[in-house]
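Asker: What follows is a predicted protein model with its sequence.
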Amino acid sequence: MRKLLPLIGTPSAAHPGGRSALTCRFRCGDACFHEVPNTSSNEYAGDVIAGALARRSMLRAAAVVTVAAATGTAAAAGAPPAGAAAHRPAAPASARKKPSAARGLRFAPVPPNTADTVTVPEGYRQNVVIRWGDPILRGAPAFDPERQSATAQAGQFGYNCDFLALLPLKGERGRQLLVANHEYTNEILMFRGYDSENPTREQVEISWAAHGLSVVVVEEDRGSGRLTPVPRHPLNRRLTATTEFRLTGPVAGSDLVRTSADPGGTRVLGTLNNCAGGTTPWGTTLHGEENFNQYFANGSRATDRRYGVGSGSTERKWERFDKRFDLAQEPNEVHRFGYVVELDPYDPTSTPRKHTALGRFKHEGATVRLTHDGRPVVYSGDDERFEYFYKFVGSKRMRHGTSRSAREHNLTLLDEGTLYVARLTGDSPALEIDGSGRLPEDGEFDGSGEWIPLATATADGAVSHVEGMTAEEVFVFTRLAADKVGATKMDRPEDVEPNPVTGKVYVALTNNSRRGVDSNPAADEANPRNANKHGHVLELTERWNRPESTRFAWSLFLVAGDPKDPSTYFAGFPKDSVSPISCPDNVAFDAHGNLWIATDGNALGSHDGLFGVATRGDRRGELRQFLTVPRGAETCGPVIQDRRVLIAVQHPGEVDGASVERPASTWPDGPGTYTRPAVVAVWRADGGAIGV
């Protein structure tokens, strides 16, 4: 009988943040223990590619930006930015109206806990929709953890599900199309007796097949909110680390992405470390390639170091079985990862695309909104300490309809346009930003910002807006381009999501334990706490509420942590009436405009969870915990529908010292079974709308 590990409630002091060392080892290649890749001062330009330093003055941010909100209200010099009144500390609780909660959030908050299960509010029910290893393709066998094979895994649901999308399926009543990312594998929890120094070829090939994406039709039980997969449906699909993908946009065919296996520089095998993502108005899904660096061995160039590629062997040792993961043999292979992937889930024969015009970095995800004339704007965060967040403004308009010509046209929308990076300027004196998280005298952390153009891609070529870099270099070495133009270093910018009701944009910043520590950059108004363990959420208002604008106002909507901690802030809502939250990661919206936040690495000693928070009205800032996930797990991929919430439970049981032989969790199938990442659906027992 396998022995269950005791609960590890408090992370080791040697490991920063709230996540286990085992998770960081397999998910991001121990990024927490490596030197910060961004060593730029952002004061002068450094030509890393050529190896020579070219000094020039930094582009200066405007101290005040005129911002006009959708209502026509302007924020001029000496006045707060648009919407600032809504951010001021709220009236005392005794002076406010007291409905049970904001509409959409009327459920009994789940208290922080360490239960080894998914805990949901009273009056709600749940079911496991699909697990790692469940068969989805015709011919795939039932999951047998003791007799795994690469062939079986290629037809089964992948490992460590993250981003989720539920799409309509016309003509099939009660059915929807589920699309899931599979971010990474943890071989210690997948294989009995795994030897990390000597993995077998079969184990490596199983891991290749467990990465990537899954598309599976799911069916709703009419008497409840329960969802179950429909195996062998013709739309079901697996995409893995060996599936063919197509490079598109300004880098396709470049010398920077040509390899011995692909001398044309347009065909790539696989997608890796897909974290968050998004859906498009034209019916496709987007998937961000995040910690791709950890899969490549023997990096030696300055550009490799800037992306965190190591100089030795990798954790999984894939380079022993395929030379493309050995940069000493295939130095350009790493340049073919770190993009946003677009998938047409309605066409199982289509070749997914990697859109190079959206830049190459550790994409947490990609979310889309349209300009007033129908052009796409894509937001994306680069998930690492002191990295940046970006947007892409397309130059081509979306075509409506489902004809083949419309769909083919829309699949090219993300290949032409301008890529920007954000620079934020605070409006408080520097002396008031002391790293403690104490609010400045004006009562909030806020200011103005600008989107700095990096490069523009057109049908006839591409143009760089960064001195000393070609357009191809900008799109491949996007971090370097952002360094050169003086972008604002943020505390791990992750998911970025526009509010469909108000148009404001929300950026989850998970944490940064290195902020203000040693020689690393100290706190600034957009990142106001040194040694930031709990993270924060930034709210951004584009000028005139137009997503294509190059000016914006910003404020911190939430400064996370224990509400009893004076450094926390909940949009001015009384802190004795909110749930504690730590490490915001994935975000989503409901139909009421409430922001839903999934956490990753809770540093408060309880398990990760899903939270809803009102973004407007007199309950703005009221945050309530909706669920918690099992021991060692992370909450991912929230989908908030009127009558259902869907989450991905990623890496359950992933705590230090855990293995197949010594599991730290018995979820989801109980004692004596393998711990398996899975998708969970939650609904109201009475069939009513969520939180109403």
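Answerer: That came through fine.

Asker: okay, CA-based contacts and neighbour counts for the rest of this
Answerer: Fine.

Asker: For the stretch 301-450 of the chain, which segments are assigned as strands?
Answerer: 340-343, 353-355, 367-370, 376-381, 385-387, 389-394, 417-426, 446-458 (DSSP state E, counting those that start in this stretch).

Asker: by contact count, what packs against the fourth one?
Answerer: The contact analysis (3 or more C-alpha pairs under 8 Å, 6 or more residues apart in numbering; DSSP states H and E) places strand 376-381 against strand 367-370, strand 389-394, strand 493-498.

Asker: if you compare the ones you listed, which one is most tucked away?
Answerer: Greatest average neighbour count among the helices and strands packed on strand 376-381 goes to strand 493-498 (a mean of 30), per mean count of other C-alpha atoms under 10 Å.

Asker: try it against this one:
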Amino acid sequence: MTERPRLLPLLGPAGHSGRDAMTCLYRCGNACDHPVPNESGNPYLGDVVSDGMTRRGVVRAGAVGALVLGIAAAAGTPAAAAPAASSAPVPGLLPQTPAKGRAGALTFKPIPPNKLDNLVVPNGYDTAVVLRWGDPVLPGAPALDVRRQTAERQSAQFGYNNDFVGVVPLGRDGRRALLVVNHEYTNEELMFPGFTTLEAMTVDQIKVAMAAHGLSVVELERVGGTGQWRPARGRHLPYNRRITALATPFAFTGPAAGSAWLRTAADPKGASAIGTLNNCSGGVTPWGTVLSGEENFNQYFVGGDQAPEDLKPKLARYGISTTARHPGGSRRWERAQERFDLAKHPNEAHRFGWVVEVDPLDPQGRPRKHTALGRLKHEGANVIVGRTGHVVAYMGDDERFDYLYKFVSAKKFIPGNRRHNLTLLESGTLYVAKLSGDSPAAEIDGSGKLPADGVFDGTGTWIKLVSGNRSYVPGMSAADVLTFTRLAGDAVGATKMDRPEDVQPSPVTGKIYAALTNNSNRGVGANPGVDEANPRIGNKHGQIFEITEDRGDHTAETFTWSLPIVCGDPADPSTYFAGYDKSAVSPISCPDNVAFDSAGNLWISTDGNALGSNDGLFATAIEGPERGHLKQFLTVPLGAETCGPFITGDDRSVFTAVQHPGEITGASLEKPASTWPDGDFAKPAVVVTWRLDGGPVGS
């Protein structure tokens, strides 16, 4: 057995898990330092039983010790003009069976944990930056100049802190595609020269930050016959688009649209909102649109202490302070737009926390916020077409002790009818998960020791919350349930989970995989104790949660579940890798996003590695004898988080978002902790990785 590489200490003061304190401040407003929003008495399981590229910053594994796009099968449209949404073709994005001749074994040599300020990939692979913060998106946009940055400039440039990555093919030849990326949050300390405090920011700087939020749509072209991609060249790029928190209008759909909860002085009909906030992960739909989840929106609002008294418990359940006008970490956006002051506009916060749908093939179309999918701190949403023809979206609420959800559409998917399919998320049934373990409570002792049957597993029920305009929660209307979905989950006794983030159906097996990132409060003090789905006290490293819907029917209301991976150092007895020899697997901490290649291998990106190494991208088989053989494929630079990933349908390219490089306490634009990717100061960026011999990534 080879000696496992020694883990190195963190370079900056750590926040919770492996996150630096600076990340905790800017990403979620120090959420872990505030009381847990879920104060419900729900039982836990224990009670139940510039071409945009650079060669700098790339290191292959030999020097230190994958994403699939179904392009070939995609139907396309001419590049000369952007098509209307109703006539746009349906791209074939989600492989439903393994690719011909594609073996499931992952053959790359895993890279070791490290603390390098580089992007590290295995031998035999290459990687390049596709787009970085400030790169031009709209034709005529200027290059980034941090000393001359304005909201107008930023609104035409690639935004900050890219998280979700989706790729939609254009044309039948596999040469062109649309990259859709969301921009979760800004770190002004690393953006503005001479930055001192959030309170001291000018209104113009606040507007730049607002313009750096949102989403970017950028046309790409393949480089030669390789797996490399770059921004398309030319003056006519009709699909390129910036969506911002500053000015982009969104339409509400579904039962809560027009309800009293969504009405404001600026929008008395409750029909539309301006902007989208803190967009985290997302998903690509079978009809070629992109979903994006609004997550930690609470930190953008002030004045909760002066909100109406009957509204305060609802605001508090979503992490909005009702005791201080300016809670710690407040971004002070109310100085630029008054709507962020809840003392004056108490309903404005209800207009965020939704799943957003953007049609990249309709650049003039208004993006939508789908109320039928509920309001929570959405990590994202991923859709699969069930055997009945209904589409099913799986979602996680990224907070300690919050819940897993699924949505089943009222209407059925119709292949080739894009106009119809664009309406599928506007009406349906919303469920929340309640779990039971199958082992005696005494066998779940908080140490992570497996129960006598050798696996953490059990059964579950999808509890119906609302269907169409009918509520199934006593005392709550359909609009109440959808606007305050967390309270509805509390009311029906949903199971409290360890930060459920990305939830993804396997296109090969149909099983569902959720990343439960961590929960340092599990079993600590008066917080809920351990259970079979969340089996460790003070859970620093997280776990992967697997759902098998009964009879393979994604519309079923019952399921079985298990934990195939309990993360951490394999040398730690509290870890588990589906029974695989732990001396052969890579250490992993804090899983965040998940994706699949066409062979059905599970790819996992991490956020906040609590083992002392940079975050990374990992892959493992989830079926057969290699199940649990987890290997590290990539590490990101210092202070960064690994986001995405997206694997193209031909298995030749892996897109990864490198978020917040250099986000380490004490860093600034002038004194960066990371100089990736260009050698001057840190810039979030999307990268693509491919095999040098042109073969499928991973194997």
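Answerer: Nice, I can see it. Keep in mind that this is a model prediction, so the values were computed, not measured.

Asker: nearest to Arg267 of structure 1, of the strands of the stretch 301-450 of structure 1?
Answerer: Arg267 of structure 1 lies closest, by C-alpha to C-alpha, to one member of the strands of the stretch 301-450 of structure 1: strand 353-355, at 9.5 Å.

Asker: The closest one against structure 2, how far on average?
Answerer: Mean deviation of strand 353-355 of structure 1 relative to structure 2 after superposition (mean C-alpha distance after the TM-score superposition for structure 1): 0.3 Å.

Asker: residues in structure 2 matched by that strand, start to end?
Answerer: Under TM-score structural alignment, strand 353-355 of structure 1 corresponds to residues 368-370 of structure 2.

Asker: before we move on, back to that, save the helices and strands packed on strand 376-381 of structure 1 as TSV, and put in distance to Thr10 of structure 1 too.
Answerer: TSV is the format used below for these (distance: least, C-alpha to C-alpha, whole Å):
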stretch	distance to Thr10 of structure 1
strand 367-370	34
strand 389-394	31
strand 493-498	24
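
Asker: And these: which comes nearest Thr568 of structure 1?
Answerer: The nearest among these, by C-alpha to C-alpha, is strand 493-498 at 18.4 Å.

Asker: Name the residues that touch that closest one?
Answerer: Residues outside strand 493-498 of structure 1 that contact it (C-alpha atoms under 8 Å, 6 or more residues apart in numbering) are 276, 363-367, 369, 379-384, 387-389, 504-510, 585-588.

Asker: Now do the SS call for the aligned partner of Ala553 of structure 1 in structure 2.
Answerer: Using TM-score structural alignment as the criterion, Ala553 of structure 1 maps onto Thr560 of structure 2. Of the three states, Thr560 of structure 2 takes strand under DSSP: H, G, I helix; E, B strand; the rest coil.

Asker: thinking Thr560 of structure 2 is in contact with Thr459, fair?
Answerer: Yes - the pair Thr560 of structure 2 / Thr459 is scored as a contact, 4.2 Å apart, by C-alpha atoms under 8 Å.

Asker: quick one: Glu36 of structure 2 and Arg400 touch, right?
Answerer: Heads up, residue 36 of structure 2 is Val, not Glu. Yes - contact criterion C-alpha under 8 Å: Val36 of structure 2 and Arg400 qualify, at 6.9 Å.

Asker: Which of these two has more residues huddled nearby?
Answerer: Arg400 (23 against 18; other C-alpha atoms under 10 Å).
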